[in-house]
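Enquirer: mind folding the following:
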Amino acid sequence: MPEAPPQPPLRTEDFDFALPEGLIAQAPARPRDAARLLVVRPDGLADRGVLDLPGLLQPGDVLVVNDTRVIPARLKARRGEARIEIMLNRAEGGGLWQALVRNARRLRVGDVVEIEGAPGCTARVVERQDGGSALFDFGPDQAALAAALEQAGEIPLPPYIQRDSKPGAEDAADYQTIFARHPGAVAAPTASLHFTDQLLAALDERGITRVPVTLHVGAGTFLPVRDEDPRAHRIHQEWCEMPAASAAAINTARAAGRRIVAVGTTALRTLESAAAEDGTVAPFRGLTGIYILPGHRFRVADALLTNFHLPKSTLLMLVSAFAGTRRMRGAYAHAIREGYRFFSYGDGSLLFRCDQDLSE
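Expert: So this is what the prediction gives:
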């Protein structure tokens, strides 16, 4: 048998593109399901709308949705006269939180900081970490911490969404999905932001079912890849769960020849983290640092609903792995020409998996 041809080298610059600033969405479509939808199939592109989704899918398809809930994770704090900003990133259990810190150089292990706007709420520095991060102990009373976050925390909007002041009540509602159940994310699983009661009812009527998974999106989702070779990039870990009932439903559907549609890259990463070589998924609960690049063999999902991602991002590389690098490059060029809205509050795309020429 002849040897497979060598794969072309991966270069971060191949996942770059120029985006007019005016195409960065600053607010969601209203209603949410009025967003546009670019359909990307192996045989071409089609301009549709999110409300067309039921007709683009088949009865029996299973949507896998992420039911994480965004927390008001940005906190202002003081250590004496020193002011710092804490961005909670990942719960480590027992009141411990890994966090990104602005002015981290002012902190030492053992320091206790006071959270502004939440009297009595303090956190002790347990460990200083690389990259301006630290591990904080907020104490075992999680209910008290949740109350303090609601009182003093801010919804951590992505840096490309501009506000004259801090995010308000409208953003707190806009940046939460209809599926949100389990608090812990510091960024929304944005593909799910398009769903409304009206759309869910139409999907139900079409015979399309859905199952939940949980992946608490971390702040690292916004970090660009800075290495020339993306394989050198160090990806962040995030907590995720594949419930037993969801795993059983997915396995039953696949055995019956029904399609699995991941709603968002977070749902797709959870599926791949829980998948065996034969494509079956097992219940899973813990951290995942799965890093998907072109050349990856997907084992579960047949289609992916996702938004348009940042240049040089791990998520753009993931969707290129799923639908083909050349195909996604063409899809993004088309989206820019046609005025699609990009990033978290922007329009969506429906990608059908391409198992051939993934690196082209």
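Enquirer: for the rest of this, base every contact and every neighbour count on C-alpha atoms.
Expert: Noted.
Enquirer: now do the strands in the stretch 251-360 of the chain.
Expert: With strands called from DSSP state E, counting those that start in this stretch, the stretch 251-360 of the chain shows them at 260-263, 284-288, 303-307, 348-352.
Enquirer: biggest strand in the protein by residues?
Expert: Taking DSSP state E as the criterion, the chain has its longest strand at strand 82-93.
Enquirer: packing partners for that one?
Expert: When contacts are defined as 3 or more Cα pairs under 8 Å, 6 or more residues apart in numbering; DSSP states H and E, strand 82-93 packs onto strand 74-79, strand 96-102, strand 182-185.
Enquirer: what are the ranges of the helices in this protein?
Expert: Here the chain has its helices, by DSSP state H, at 53-56, 142-152, 169-174, 197-206, 244-255, 265-274, 314-323, 325-337.
Enquirer: which one of the ones you listed lies closest to Ser344?
Expert: Smallest distance to Ser344 across those (Cα to Cα): 10.5 Å, for helix 169-174.
Enquirer: which residues are contacting that closest one?
Expert: Helix 169-174 has contacts (Cα atoms under 8 Å, 6 or more residues apart in numbering) with 28, 155, 193.
Enquirer: now, which of the residues you listed sits nearest Val112?
Expert: Distance to Val112, by Cα to Cα, is smallest for Ile155 among the contacts of helix 169-174, at 23.5 Å.
Enquirer: this one as well, want them side by side:
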Amino acid sequence: MNVNDFDFELPKESIAIRPARPRDSARMLVLNAESQLEHKSVLDLADYLTSEDVIVFNNTRVIPGRLYGKRGDAKVEVTLHKRNSATEWQAFAKPAKKCRLNDILDFNGLSAKVTAIGEAGERTLQFNVEDNAMTEALEAHGTMPLPPYIAAQRAVDNADADDYQTVYAAEDGAVAAPTAGLHFTDRMFEKLKEKGVKQATVTLHVGAGTFLPVKVEDTKDHKMHSEWGEITPETAALLNDTKARGGRIISVGTTSMRLLESAADEKGIIHPFKDDTDIFITPGYRFRAVDILMTNFHLPKSTLFMLVSAFAGFEEMHYTYKTAIKDGYRFYSYGDSSLLFLKKDA
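Expert: From the prediction side, this is the model:
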């Protein structure tokens, strides 16, 4: 499909630069099973689920993956993208021409060597620290990697350390938050428990590539950056048992969905998974695992808007987003939520 088919006008004032407070006070626009819109709150989520369902969360934890430093006298900015090993990372660099092969970058005492340059210009960095000291080094020298559409409007501050992290984050490795999960609180979990909804966790370490613009004209020419994910055998068994009993899988976020769809076979059986995925979902894709998707509002012409258009319908999502803009919903990572039901002929 033509990438321009996924474009829409978004006023700057629709972009949220701070989250709702409390987290669970965010709005939720529901596109239900009859393709009708309902204006709700994220606190109403449990009303749409039953004790036969299972809701899936991505438990990745965002690390302070943006680093500011120098190569000699030249200033450089690096955003970590994907971990190759404990101390080796793929990264995006600005300006890239200042980060040449074998250059040594200094981030105020934390140093790294450029050991490779990828086809798309990303750098591979080998950090000069012990394996077990990498997380501590990033905590000391890095900052929260807020998305560019927020970072362009304000500086990162102490509040972001909590705001840009889900309350259930457990596994270090993401450099972008699984933002649908930012709305969850103890109060929301209690509502799910009262309803008898089962819960499961998967891990997908979200990379900065999620924010890269699609630069091709046709979606078939776009190459996704890969991300590492894991679904344990126990989780796969729970999900398959749920489906076999007639229950539904509710994915909290596109990150959970991409991992679940990567692990599902043609018959819809979800297999244990521990690998990279670069799955790219566009209209025409046949969904195998997920029945309901909770997700924030995404950028025009982004791979994520393409994904939700594949899931809930191309025309339906354009209408949903037009309605959200008109009715003042807040967009992107710190914005409001949507709850989308799979379009049966999507």
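Enquirer: picking up where we left off before, now do the longest strand of the first structure against strand 96-102, angle only.
Expert: Here the directions of strand 82-93 of the first structure and strand 96-102 differ by 150 degrees (axes from the mean of the first three to the mean of the last three Cα atoms, to 10 degrees).
Enquirer: in the second structure, what stretch matches strand 82-93 of the first structure?
Expert: Counting by TM-score structural alignment, strand 82-93 of the first structure falls onto residues 74-85 of the second structure.
Enquirer: go on, stretch 200-219 of the first structure?
Expert: The aligned range for stretch 200-219 of the first structure is 189-208, by TM-score structural alignment.
Enquirer: do the same with stretch 46-53 of the first structure
Expert: Following TM-score structural alignment, the aligned partner range for stretch 46-53 of the first structure in the second structure is 38-45.
Enquirer: got it, and stretch 288-305 of the first structure?
Expert: Residues 277-294 of the second structure are where stretch 288-305 of the first structure lands when matched by TM-score structural alignment.
Enquirer: measure that stretch end to end?
Expert: Stretch 277-294 of the second structure stretches 21 Å from its first residue to its last (Cα to Cα, to the nearest Å).
Enquirer: in it, what's buried?
Expert: 277, 280-283, 287-294 (16 or more other Cα atoms under 10 Å).
Enquirer: ok, and what's touching the match of stretch 46-53 of the first structure?
Expert: For stretch 38-45 of the second structure, the surrounding residues in contact (Cα under 8 Å, 6+ apart) are 24-32, 183, 188, 337.
Enquirer: any idea which of these has the most stuff around it?
Expert: Across the contacts of stretch 38-45 of the second structure, neighbour numbers were computed from other Cα atoms under 10 Å; Ser337 holds the maximum, 29 neighbours.
Enquirer: which residue in the first structure lines up with that one?
Expert: Using TM-score structural alignment, Ser337 of the second structure pairs with Gly348 in the first structure.
Enquirer: the residue lying closest to that match once chain neighbours are set aside: how many residues sit nearby?
Expert: Excluding its sequence neighbours, the residue lying closest to Gly348 of the first structure (Cα to Cα, 6 or more residues apart in numbering) is Asn307, at 4.2 Å. Neighbour count of Asn307 of the first structure, defined by other Cα under 10 Å: 30.
Enquirer: now do the one 3 residues further on
Expert: Other residues near Leu310 of the first structure come to 22 when the count uses other Cα under 10 Å.
Enquirer: map Asn240 of the second structure across to the first structure for me.
Expert: By TM-score structural alignment, Asn240 of the second structure lines up with Asn251.
Enquirer: quick one, what contacts the closest residue to that match other than its chain neighbours?
Expert: Nearest residue to Asn251 of the first structure, sequence neighbours excluded (Cα to Cα, 6+ apart): Thr280, at 5.7 Å. Neighbouring residues of Thr280 of the first structure by Cα under 8 Å, 6+ apart: 250-251, 299-300.
Enquirer: repeat that for 10 Å
Expert: For Thr280 of the first structure, the contact set (Cα atoms under 10 Å, 6 or more residues apart in numbering) comprises 247-248, 250-252, 254-255, 271-272, 274, 299-300.
Enquirer: ok, these vs Gly95 of the first structure, which is closest?
Expert: Taking Cα to Cα as the measure, Gly95 of the first structure lies nearest Ala274 of the contacts of Thr280 of the first structure, at 26.7 Å.
Enquirer: so what corresponds to that closest one in the second structure?
Expert: Using TM-score structural alignment, Ala274 of the first structure pairs with Ala263 in the second structure.
Enquirer: ok so, going back, report the buried members of the contacts of Thr280 of the first structure.
Expert: 247, 250-251, 254, 271-272, 274, 299-300.
Enquirer: with distance to Pro119 of the first structure and mean neighbour count added, can I get the helices and strands packed on strand 82-93 of the first structure in TSV?
Expert: Rendered in TSV, the data for those read as follows (distance: least, Cα to Cα, whole Å; neighbours: other Cα atoms under 10 Å):
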stretch	distance to Pro119 of the first structure	mean neighbour count
strand 74-79	11	19
strand 96-102	19	21
strand 182-185	22	20
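Enquirer: what's the closest of the ones you listed to Thr122 of the first structure?
Expert: Closest to Thr122 of the first structure of these is strand 74-79 (Cα to Cα; 8.7 Å).
Enquirer: how big's the offset between that closest one and the second structure?
Expert: For strand 74-79 of the first structure, the mean deviation from the second structure after alignment is 1.6 Å (mean Cα distance after the TM-score superposition for the first structure).
Enquirer: check which helices and strands that strand is in contact with.
Expert: When contacts are defined as 3 or more Cα pairs under 10 Å, 6 or more residues apart in numbering; DSSP states H and E, strand 74-79 of the first structure packs onto strand 82-93, strand 96-102, strand 112-115, strand 122-129, helix 142-152.
Enquirer: mean per-residue distance, the fourth one versus the second structure.
Expert: Think strand 122-129 of the first structure. Looks like 1.4 Å for strand 122-129 of the first structure (mean Cα distance after the TM-score superposition for the first structure).
Enquirer: good, wrapping up.
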